[in-house]
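Participant: How does the following fold in three dimensions:
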Amino acid sequence: MSDQSKTTTNRKRGLGALLALAGTRKSSLIWAGIFSALSSVLSLAPLIVIYLVLLQLAHTEQNTALAGLWPILGWGALAMGLRWLLQVSGGILAHLAAFNILFDLRLAVADKLRRVPMGWITARSAESINKILRDDVDRLELFIAHHLNDSAAALTLPLVSAIALFYLDWRMALVTLITVPLAVLVQLLLWKKVPEVMREYNEVNARLASQVVQYVQGIAVIKTYHRGTAIASTGSTVALPQLVAAYFDVIVRMVKLTVPAWSAFTVVIGANMLCILPFGGYWYLQGSLPLELFVLCLLLGLGITRPLFQLAFFGSLMRLIQDGYGRIQDLMEAPELADVAGTLAPADNSVEFVSAGFAYDEVNVLQDISFKMAAGSLTAIVGPSGAGKSTLAQLLVRFWDVQQGAVNIGGVDVRELPLANMHAQVAYVMQDVFLFYDTVLENIRLGREDISEEQVIAAAIAAQAHDFISRLPQGYRTVLGERGARLSGGEKQRLSIARALVKDAPIIVLDEATAFSDPINEAQLLQALGTLTRDKTVMVIAHRLSTIIDADQIVVLDAGCVVACGKHAQLLEDCVLYRQLWQLQNDSASWKIKTAPADEQLALADTAVKGAASCR
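Facilitator: A predicted model of the protein is given here:
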């Protein structure tokens, strides 16, 4: 590992990085720690009361001894009341600071996700990002609200007890603490391999969580094909049973490593009684250790081990917390789409791709893409599956940045536009509509408080969605299920169009918006799309070529390259690939359920390949 890597690892996993989260609330955490430390010191008050009572009874006459007990008991009760007050104050300060810190952190993480390229997000499973937002941040709440205070108390109590023992009798202090270094050494030796297993545990746990989510989401397919949990491995995907077995194996290894270590620690640290009793008893019988002092040292020796157990437990939890915070920092340090300050705006609604190129993980997806969309025009993007059509559209809405060339809106490179201005220019109606677990009203206006309910209803009417919304149990106040589970595909699309109408952007991108519609829904969708795209610059990704024959221009993509560009009639005449796509669509319109002879299937495939080659 390089020095730079080591520095990064230390910065991510160090206690200082966790404490740096406090920011302006650091003083609250400091005071919380002080209050907890003082509260732990006051927990010694009952032991001091016992010592003073024994001292009073041993060295004072009976009549005066009883009278002298009341002040001692009174001071003891006062100490316990003060301890309660300090503990409550420390807990309140720590919890308020923790909730505020994590509130800011969750908002920061959510804002960061908004600014990173889509490629960074799609390269990770939804569950792994959910784990960061939920589990890893929740563990930080435990650290800030509980572990900091408890650690301050667990450090202070043994330290004060040790000082008191040395002050009272240095011999008793030595025999009380003699097992502590040995216990720490035993734990360090036995726990040496634990960090490696913990890293493996975190990896397997994340993969298992992702696979479980995939299993639940795909349960309909699994039931249809009677697969049960025996999901076959494909590529980098490991079957659920294998992941469960891997999780079981790593847990067993962790138990084998940690249980002996923890057991050895508890046995050794608690063995100080084997030293305190015989040595203390011997010195008492010798007369060099008074009985009341022997009892006090015995009680202090018993009490000194409990906070040491807590410290050891916190040490094991810190590994999980630090690993989780490392993942949070990885997210917060992810590359962002560059933003610029200012108020630069496009001159018009035209769009131009200038020798644009893009690659996923060094695999070229688009190469030397060049064409222009005039303001107010309709441009259709067609081509075989995998040609790069959706990626092209997503470069326009700046889900990613081009790696070569440029994408211009109104003569301005989108990378030179402030993100807020750029996003205001484009509305994206996706093929797979995402709806939030919220009301219909909020799904359409998408959190914009400046959009009134009347404007939302007007947009829904224009999008042919008002009728089915009105039939919902609470109309526009109906809470949709997860991802809009209560709605059909066509209804979701119409809500997506209503959302785009509310945005009222001058450029519209339609990614096969009618792909999942039945004929009735499609007619309504086409009417809604007509309203949405009126007087707009439109890019439409189409698989049904019959819907775009009147487009101002049709761009034909194949293998990430523009192989032809023109109107429908011109492309039918000049581009074999477009002609083949048109013919295949027409053939599919009269398709019936039958099996073509093998030689016909091979001939059809061969014709399509030759057509694609001739377009190049």
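
Participant: only C-alpha atoms for contact and neighbour calcs from this point on.
Facilitator: OK.

Participant: Surely Cys565 is in a helix?
Facilitator: No - under DSSP: H, G, I helix; E, B strand; the rest coil, Cys565 falls outside any helix and is assigned strand.

Participant: Around it, how many other residues sit close by?
Facilitator: Other residues within reach of Cys565, judged by other CA atoms under 10 Å, total 19.

Participant: likewise Phe143?
Facilitator: Based on other CA under 10 Å, the number of other residues close to Phe143 is 23.

Participant: shouldn't it be in contact with Ile321?
Facilitator: Yes - contact status for Phe143 versus Ile321: in contact at 7.5 Å, counting by CA atoms under 8 Å.

Participant: residues of stretch 438-447 that come out buried?
Facilitator: Of the residues in stretch 438-447, those with enough neighbours to count as buried (16 or more other CA atoms under 10 Å) are Asp438, Thr439, Val440, Leu441, Glu442, Asn443, Ile444, Arg445, Leu446.

Participant: next up, for comparison:
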Amino acid sequence: METKRKTNIAFILKEAGSQKYKMYLSVFFSVVSGLCKIFPYILLQVIIVELLSASPDKEKIQLYIFICFGTVGINILFLALGLAFSHIAAFSILFKIRENAIDHMGKLGLGFFQERSSGQIKKALDEDIEKLELFIAHQIPDLAESIITPLVVIIYLMQINFWLALILFIPFLLSLLLQAWIFKGYEETMTNYNQVLKIMYGTIVEYIHGMRVFKAFNLSATNFKKYTRTVDEYLKYWIKICDDTIKSYTIGLTIIDTSGLLLTIPVGGLLYLSGKLDFSGFVMFLLLSTVFLTAFLKILSMGGNLARLLTGADNIREMMEVPALTNGDEYLEDAIGEVAFQKVTFAYDEKNVLENLSFTLKPNTVTALVGPSGSGKTTVGMLLGRFWDISQGSITIDGKELQALALDSLMEKTAFVFQDVFMLNDTILNNIRLGMGKTEEEVFVACQKAQIHDFILTLPNGYGTVIGEKSGIKLSGGEKQRIAIARALLKDAQIVILDEVTAYSDIENEKNIQLALRNLLLNRTGLIIAHRLYTIQNVDQILVLDEGQLVEQGTHRELLAKEGLYQRLWQKGGKGA
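Facilitator: Below you'll find the predicted structure:
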């Protein structure tokens, strides 16, 4: 557990990068600010001595008072500088960590996202990273000040009276022991708390995504048992944490807050009466004993915050340490688009999804993948785009292994049109262009081929019309599919993978989509993951999958003549499940 703690702190410092110098400056300014707080107390003793002398020097006293005011001003200045540098460093580091995390996630296989809910990922990217701001902007400078200030105070008090200063370590040691006892096993508690929080975030996101279904069945958040159960578990666990720590924490605060005077007044009074401590020294102990001990309050409160922060840092670190897909160094300069699966096996959660799968996609041909639900059709398309890496066998494009290809080259030569089309809350022009750097004229041509140009012109602002959840403009499933096809046309990739793009379309949209697909697949290598078999009757070859294995292969007519699985699927209404 201690190794994990060190690893997480090392991770934060590593991510700090060049911003570490701002952190060091913030620590320096905070320490100077803390020393400036103590200096007026030291001057106060000098003033008291001067006032108790036979002939007090008023000019000297006035000078000391002015110095006190100057010290307070310097304290405020350095405190502001420390906070400024720590906050600049904190927000810069948070930005860099988020940027690195997003960049890293873009290089991960889809398995990473299937193993984690969107709520868990959101928590790591948002809440867990945000916690680092408290640590960097406040706790690091506070920790430096909380160490230096009592150290200087106790050294100064020891110069006045060594044994009385030594007595102040009694409540200090008691508070340390109490702190250790309070937070014994606290990191495990925070890990469990964090797990409960992850589940709650995932459930909330799940509820939001299923809002339409829940509304249709009049199922509110209160009636959604999974939601209420996870929220109740979170509440109960948080109450348990409070119950386990509040009593001991309160005792620790009381010891720190009152012990200084409780020990200094009787012991210091006896020393003063016996002549072993002068009046000014006694006053200094009355003032600075409290300063010495309360300086540790920040450390006392920091323990729980640090445990929560490091647990959050652990979530971010683990996410960023998930191995990314290896990036090859070969490029497909003039791809012709010949794809070969050779004895491919792919396992997910230790269960084979595909097993010993071999087939070839010839250039300038269209191949359809069909089969019952769960047969592995979509997985084949995802493997070709290298969203996952295969377990055994090989996948090649123009004879080059997929893993040997540079990822940007592979993405450049492949285009995907998914069943569920993602839309940005942006203009239609930007939704189609998607940062590909294409001109408006190129976008118009692609949209004409995708049979969506005329529809776009009917919208209030044409290609400048904003679409998305906040725009008020709602597109049908078929319209979204044609926009996705326009994206693929604009990309002009040699290999195109389609995941049943007519699933959400009506008759009129389906006709337009078929015309758009004809333009998209012209002179390209096409792979269609099909559920509606009547849409792929004229493709060059059909591959029939069942339980991850290739069971039939041929044209529509050839497969019907075989009277096998394909014929049975066709007889069910021309649809695969």
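
Participant: Please state their TM-score.
Facilitator: For these two chains in superposition, a TM-score of 0.94 is obtained (TM-score structural alignment, normalised by the length of structure 2); 575 aligned residues with a CA RMSD of 2.3 Å.

Participant: Identify the farthest-apart pair in the buried residues of stretch 438-447 of structure 1.
Facilitator: Of all pairs drawn from those, the one with the largest separation by CA to CA is Asp438 and Arg445; the distance is 11.2 Å.

Participant: Identify the residue nearest the geometric centre of structure 1.
Facilitator: Note on structure 1: the residue nearest the mean C-alpha position is Ile129, at 2.9 Å, using CA atoms, centre = their mean.

Participant: Strands along structure 1, start to end?
Facilitator: Read by DSSP state E, structure 1 holds these strands, from start to end of the chain: 351-360, 363-373, 378-382, 404-409, 412-413, 426-429, 507-511, 537-541, 553-558, 561-566.

Participant: for Leu113 of structure 1, what are its contacts?
Facilitator: Listed by CA atoms under 8 Å, 6 or more residues apart in numbering, the contact set of Leu113 of structure 1 reads Ile121.

Participant: In structure 2, what residue corresponds to it?
Facilitator: Under the alignment (TM-score structural alignment), Leu113 of structure 1 maps onto Met105 of structure 2.

Participant: Looking for the alignment partner of Lys215 of structure 2 in structure 1.
Facilitator: For Lys215 of structure 2, the aligned position in structure 1 is occupied by Lys223, per TM-score structural alignment.

Participant: I meant to write Gly70 of structure 2 there.
Facilitator: In structure 1, Gly70 of structure 2 lines up with Leu78, judged by TM-score structural alignment.

Participant: Also Leu178 of structure 2?
Facilitator: Taking TM-score structural alignment for the superposition, Leu178 of structure 2 sits opposite Val186 in structure 1.

Participant: does its match really touch Phe265, like I thought?
Facilitator: Yes - shown here, Val186 of structure 1 and Phe265 form a contact pair, counting by CA under 8 Å, at 6.5 Å.

Participant: Buried residues in stretch 504-522 of structure 2, which are they?
Facilitator: Neighbour counts over stretch 504-522 of structure 2 (16+ other CA under 10 Å) mark Tyr504, Ser505, Asn509, Glu510, Asn512, Ile513, Gln514, Ala516, Leu517, Asn519, Leu520, Leu521 as buried.

Participant: ditto for stretch 55-68 of structure 2
Facilitator: Neighbour counts over stretch 55-68 of structure 2 (16+ other CA under 10 Å) mark Ile61, Tyr64, Ile65, Cys68 as buried.

Participant: which two in those residues are spaced the farthest apart?
Facilitator: Looking across the buried residues of stretch 55-68 of structure 2, with CA to CA as the criterion, the two at the greatest separation are Ile61 and Cys68, at 10.5 Å.

Participant: more neighbours, Val186 and Phe265 of structure 1?
Facilitator: Neighbours were tallied for Val186 of structure 1 and for Phe265 using other CA under 10 Å; the higher tally belongs to Phe265 (25 against 16).
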